[in-house]
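Visitor: Structure here, sequence nowhere to be found:
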């Protein structure tokens, strides 16, 4: 489902999964929306093919991160990413399907589960 987000995107994606999870956490089926939305956005807006997904389980805490290389997102735009229907200026100008609902749905589910979701964007040295 995640990798078939767009009929127009035929590129192969290399996804590196790292970490170990003991699967001791009880979550509702709706939890799946969180990693799926993050991975789907990473795939849709990446500039290179590699995406890194890391699971880090410590005691009762599970950290899940998705790292991809795409266009820089300003702090102002990051504040709006989880608003219903919001897409960054760059996303709107790209030829990529989207309605701005994926991250909004993610936020609703995360809040219902009392999970914390953060986004960070950095300019990399080239």
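Guide: Done, it's in. What you see is a predicted model; the values in this text were computed from it and never measured. Residues are numbered from 1 along each chain as shown.
Visitor: only C-alpha atoms for contact and neighbour calcs from this point on.
Guide: Fine.
Visitor: what helices or strands is the helix or strand hosting residue 47 leaning on?
Guide: For residue 47, the host element (DSSP states H and E) is strand 46-58. The elements that strand 46-58 packs onto, with contact taken as 3 or more C-alpha pairs under 8 Å, 6 or more residues apart in numbering; DSSP states H and E, are strand 14-18, strand 61-70.
Visitor: want to compare, so here's the second one:
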């Protein structure tokens, strides 16, 4: 049993180290983007499909709302990681029978994707620190995690020349909005 625990802890630490490296590479500009034209709606549905079993285990419904297609030039794998991190957090903090909605839209210049949940919300005190490395809010202490997911999401969105913002009234859910330019120069 002890060896298994050591292996699990090593895997967890390796995951933290790899995430830290990804954040550092993104922030320093060392990581390159493999940009291609993608349909963002397909990417969002694919990410939701990956998380559907976890959502079902917690009796949380996942909904994707947006146009039939939303074409964007970006690094597919990095954006998958962004939305996987946001969805993972939303599922963790949404109670049974809750709902998570991914809503996408855009204009000729940019797209905006909002991940909204019916969870317990984020306190006013925690809001300024959400994207800091290793930050874990008061409500997150009972859930597993390293406090790196939002930091990585922000770094990956930033290298796409986009923004990610959080909003919550502290009691009734939260909304994370990712805004990305449609094309890269």
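Guide: Here it is on my side, so go on. Remember, it's a predicted structure, so these values are computed and weren't measured experimentally.
Visitor: And for the residue nearest to residue 96 of the first structure when sequence neighbours are not counted, the neighbour number?
Guide: Leaving aside its sequence neighbours, residue 96 of the first structure sits nearest to residue 44 (C-alpha to C-alpha, 6 or more residues apart in numbering; 6.9 Å). Neighbourhood size, residue 44 of the first structure [other C-alpha atoms under 10 Å]: 21.
Visitor: Which residue in the second structure occupies the aligned position of residue 53 of the first structure?
Guide: Counting by TM-score structural alignment, residue 53 of the first structure lines up with residue 102 in the second structure.
Visitor: Please tell me how far its match sits from residue 126 of the second structure.
Guide: Distance of residue 102 of the second structure to residue 126 of the second structure, computed by C-alpha to C-alpha, to the nearest Å: 23 Å.
Visitor: Tell me the residues of the first structure aligned with stretch 125-134 of the second structure.
Guide: Under TM-score structural alignment, stretch 125-134 of the second structure corresponds to residues 76-85 of the first structure.
Visitor: gap between the two ends of that stretch?
Guide: 16 Å.
Visitor: Could I get the buried residue list for it?
Guide: Neighbour-count burial for stretch 76-85 of the first structure flags 81, 82, 83 (criterion: 16 or more other C-alpha atoms under 10 Å).
Visitor: need the strands for the second structure, in chain order.
Guide: For the second structure, applying DSSP state E gives strands covering 35-39, 61-65, 71-75, 99-106, 110-117, 163-168, 174-181.
Visitor: now the first one against strand 71-75, angle please.
Guide: Which is strand 35-39 of the second structure. Angle of strand 35-39 of the second structure versus strand 71-75, following axes from the mean of the first three to the mean of the last three C-alpha atoms, to 10 degrees, is 140 degrees.
Visitor: ok, now the fifth one?
Guide: Note on geometry: by the same axes, to 10 degrees, strand 110-117 of the second structure and strand 71-75 are set 80 degrees apart in direction.
Visitor: roughly how far out does strand 110-117 of the second structure sit from the chain middle?
Guide: 11 Å (C-alpha atoms, centre = their mean, to the nearest Å).
Visitor: who's in contact with residue 48 of the first structure?
Guide: Neighbour list for residue 48 of the first structure: 68, 69, 70 [criterion: C-alpha atoms under 8 Å, 6 or more residues apart in numbering].
Visitor: nearest to residue 89 of the first structure, of these?
Guide: residue 70 (13.3 Å; C-alpha to C-alpha).
Visitor: Give me the distance between whatever residue of the second structure lines up with residue 41 of the first structure and residue 100 of the second structure.
Guide: Residue-level alignment of residue 41 of the first structure against the second structure, with TM-score structural alignment as criterion, gives residue 89. Residue 89 of the second structure sits 11 Å away from residue 100 of the second structure, going by C-alpha to C-alpha.
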